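# Using only what follows, build the 3D model:
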Amino acid sequence: MRLRHRDGTLVHLAYCANVHPADDFPGVLDRLHRYAIPVRRRLGVPRLSVGLWLPRPVAATLVADPGALDKLRAALAAGGLEVVTLNGFPYAGFGKDVVKTDVYLPDWGDPDRLAYTLDLATVLAALLPDDVARGSVSTLPLGWAPWWDGERHDRARRHLDALSAGLADLERRTGRTIRVGLEPEPGCVVETTADAARLLTGVDTSRVGVCLDTCHLAVEFEEPGEALARLDAAGLPVVKTQASAALHASDPSAARRELETFAEPRYLHQTRAHTAEGVHRVDDLPDALAGGLPADGPWRVHFHLPLHADPPAPLAGTRADLRAALDVLLGGPAARTDHVEVETYTWTVLPGGRPDLADGIAAELDWTRAELVRLGLIEEDA
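Coordinates of the predicted model:
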């Protein structure tokens, strides 16, 4: 969906297709027909933005085979779909029974991550609608912190420089601007916006910036206004915003039984506690439930919740933080991001069973659209 900010910026609202991952090209086309087109129809809009997730083999196929790329473009056009952003965080295997820390491999110390990201940028340059100024690719925040060292960091910085050079060459060849946003995430090398400001100093900010995930921001108890001020001071653009909400327990002891239902084996659910001493961290929700966190302050869990619905009491979500972030990003006189992507990839592991996926995605997009309209944006496809 397209909305216009008061400053004239065209803002795209999409949903991330990693919620229904596919491991091969036929699977990608199948998911568009099974989910994306029904979502568009439920919303009653003539055009829907989809943030595709293309695993490494699919990205390589599309770069090498112009016929496959033409087939994807035709499928998007026929379905009333457009692509302005790609999720390049998971490399492959996001639909496996157990993902956990595998999602951080390969990291930015590995040349395979650079090659994959440049392939995604090449594909996106070919998919961008003619009237869209630029595209975005989100990627992991360097790597998983426990695996990081100085040598890997030096390689990663060289790879980011090579990324900028590759994106500049792509723009010269195609006339399309593609930017890449590193996505701060709990437990990673770039965990917070403060880490981004410190560790991404010196990157080419015309092509590399931050993908701001509002669930991650909330899990780390970052206040959105302060977080954006840090990024502004560092000169880091918000290339893309992932609209998402975290799980919140004001009283973890009283909510223990409900929290246990969210401890599932597929994805990593980093958990944080906020006390008078500061923020305490463990790598997964079962670690917190086993005594890894103090229970005398609220907990927040990296579990992406549907944006339009509340979890069972006494649990809550962090929609207030999401609203505050959208307000800072798009409620002022100037738009500070132009790509907003709903990224609730956890529908299939929600406790209580899985609802109709197209209905759920459409409800989330409708909620987010209403929030953007509340901020004064005008829907262009209405």
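
# Could you use CA atoms for every contact and neighbour count after this?
Fine.

# what ranges do the helices span in the stretch 151-300 of the chain?
Secondary structure of the stretch 151-300 of the chain by DSSP state H, counting those that start in this stretch: the helices cover 193-199, 214-219, 224-234, 256-260, 285-287.

# what's the answer for the stretch 1-150 of the chain, then?
25-31, 37-43, 56-64, 66-78, 111-127, 150-174.

# can these go into TSV with extra columns for mean neighbour count and distance to Arg300?
Putting the helices of the stretch 1-150 of the chain into TSV (neighbours: other CA atoms under 10 Å; distance: least, CA to CA, whole Å) gives the following:
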stretch	mean neighbour count	distance to Arg300
helix 25-31	16	32
helix 37-43	19	30
helix 56-64	19	32
helix 66-78	15	37
helix 111-127	21	30
helix 150-174	16	29
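
# Including distance to Glu223, could the ones you listed go into TSV?
As requested, those are exported to TSV (distance: least, CA to CA, whole Å):
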stretch	distance to Glu223
helix 25-31	36
helix 37-43	32
helix 56-64	35
helix 66-78	38
helix 111-127	30
helix 150-174	28
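
# among those, which is nearest Ala249?
With CA to CA as the criterion, Ala249 lies closest to helix 37-43 of the helices of the stretch 1-150 of the chain, at 31.2 Å.

# I would like the residues contacting the closest one, please.
Pro46, Arg47, Leu48, Gly79, Gly80, Leu81, Ala358, Asp359, Ile361, Ala362, Asp366 (CA atoms under 8 Å, 6 or more residues apart in numbering).

# next up, for comparison:
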Amino acid sequence: MDIKGFHLSYCSNIHPGESWDATFRNLKIYIPEVRNRLQEKGSFGIGLRLSNEASLILEKPEKLKKFQDWLKKENAYVFTMNGFPYGDFHRQIVKEKVHFPDWTTLDRRDYTLRCFRILDQLLPEGMEGGISTSPISYRYWFKAETELSTAMEKATVHLLEVVEELVNIRKETGKVLHLDIEPEPDGVLENSDEMIWLFTEWLLPKGKPWLAEKLSISEQEAEILIKTHIQVCYDVCHFAIVYEEPAAVIAKFSAKGIRIGKIQISAALKVIIPETANGKFSLGKKLQAFAESTYLHQVVARTIGGTLISYPDLPQALDKLPDSKEQEWRVHFHVPVFMEHYGTFSSTQEAISIVLKEILSNPALTKHLEVETYTWEVLPEETKLSLGESISRELSWVIGEMEK
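The predicted structure follows:
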């Protein structure tokens, strides 16, 4: 949907199913329903999630043509894709496997390139397209600095090979496509400083001479191409979990010439820690409902003095709760964006409002907005709605915030 010049949709990773048939079936069910609920008459944008399995099918010309015909019939378009989860993402244990295969592998590179070739065929003329992706890898897979350095060497080469392909696509079709890297807790990249580190220590020093030689251009031109085709996926939930303020993050990226390809509109669970033993016991009992086994729910705690303490998953944080001296927890659990409170808990919804104000005051920051709440199946029962109603309420709330 076009809202004040921004493309707004929801990420279809909310729908279970890894095959293309399952993905297409869900789109055919929910896109018309959500459009009707929102009474949207204009073109309807889609944030498409393709598994590796689905991408292998959709790249076939006959399948792609059938999907293009459906998009035309429904007055819908694809402007962004989620290329982070490579494989199964629902109804099984995902946890840190969401990062596998990571950017050290040819599998991740080739899957991403395949998705870009599909997006190039789907993207309307005159529109930029982006694909969000993993923050390189899962940091706890690397036990030593030398292991991480070797991983970064491999990942950098693969990212630069994607840039080279996107430059070629632009030459052939005129379409500007960008890979939007998504920092998240316990990724190799989990905050703004680490995202900047990727550019200043790896992509630019390694990439400028490499790309300049490959394309017979200057290193200055190579830097422009790298920053055009590799951007940031600003997941509001993820940056809120690590207590980063939106205006400061945006200013840091702007100062380094790093662009934001997509805003993923999402909210984390926010919890104030009681001081008493009884209060902590009661809190722990309530939080057990969120300690489910499908996804990682990293916790970043903040003490009264402002020190941050990280836990790789909610159960580990709960083990420490009885003796905790912490003041606040932020939990990597994508709660519905339209709900500010969940009983005694709250969310980081305010960060979304701040981000939306930032981009409305500076529309050049990005044009792509995608609601990403994928945890409906594992939410506590009292927070659940029907899926169509849930998606519609999320988008409706965002539209309301943008039209204030």
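
# just to revisit the earlier point, would you tell me which one of the helices of the stretch 151-300 of structure 1 is buried the most?
helix 214-219 (a mean of 28; mean count of other CA atoms under 10 Å).

# Report the aligned residue range of structure 2 for that helix.
Aligned by TM-score structural alignment, helix 214-219 of structure 1 falls on residues 236-241 of structure 2.

# Minimum distance to Asp287 of structure 1: which of the helices of the stretch 1-150 of structure 1 has it?
Closest approach to Asp287 of structure 1 among the helices of the stretch 1-150 of structure 1 (CA to CA): helix 150-174, 27.5 Å.

# Quick check: Asp310 of structure 1 touching Arg319?
No: counting by CA atoms under 8 Å, Arg319 is not a contact partner of Asp310 of structure 1; they are 9.1 Å apart.

# With neighbour numbers in mind, choose between those two.
Comparing Asp310 of structure 1 with Arg319 by neighbour count (other CA atoms under 10 Å), the higher total belongs to Arg319, at 23 against 14.

# ok, the more buried one touching Leu247?
No: assessed by CA under 8 Å, Arg319 of structure 1 is found out of contact with Leu247, at 9.7 Å.

# re the thing from before, who wins for neighbours among the contacts of helix 37-43 of structure 1?
Of all the contacts of helix 37-43 of structure 1, the highest neighbour tally under other CA under 10 Å goes to Ile361, namely 29 neighbours.

# Give me the nearest residue to that one, chain neighbours excluded.
In this structure, Ile361 of structure 1 finds its nearest non-sequential neighbour in Val39, 6.7 Å apart by CA to CA, 6 or more residues apart in numbering.

# Give me the aligned partner of the one you found over in structure 2.
In structure 2, Val39 of structure 1 lines up with Val34, judged by TM-score structural alignment.

# Pro106 of structure 1 corresponds to which position in structure 2?
Aligned partner of Pro106 of structure 1 by TM-score structural alignment: Pro101.

# circling back: and the residue nearest to Ile361 of structure 1, how far from Arg47 of structure 1?
In this view, Val39 of structure 1 and Arg47 of structure 1 are 11 Å apart by CA to CA, to the nearest Å.

# same deal with Ala227 of structure 1?
32 Å.

# closest one to Ala17 of structure 1 among the helices of the stretch 151-300 of structure 1?
Closest to Ala17 of structure 1 of the helices of the stretch 151-300 of structure 1, according to CA to CA: helix 214-219, at 17.3 Å.

# The residue nearest the centre of structure 1 and Arg31 of structure 1: what is the separation?
Against the mean C-alpha coordinate of structure 1, by CA atoms, centre = their mean, the closest residue is Gln242 at 4.3 Å. Computed as CA to CA, the Gln242 of structure 1 to Arg31 of structure 1 distance reads 21 Å.

# likewise Thr261 of structure 1?
Distance from Thr261 of structure 1 to Arg31 of structure 1, by CA to CA: 28 Å.

# again, but for Ala295 of structure 1
On the measure of CA to CA, Ala295 of structure 1 and Arg31 of structure 1 end up 42 Å apart.

# Could you do Asp112 of structure 1 as well?
As judged by CA to CA, Asp112 of structure 1 and Arg31 of structure 1 stand 26 Å apart.

# Ok, Arg272 of structure 1 next?
34 Å.

# So which of the helices of the stretch 1-150 of structure 1 is nearest Gly95 of structure 1?
Evaluated over the helices of the stretch 1-150 of structure 1, closeness to Gly95 of structure 1 peaks at helix 25-31, with 11.9 Å, by CA to CA.
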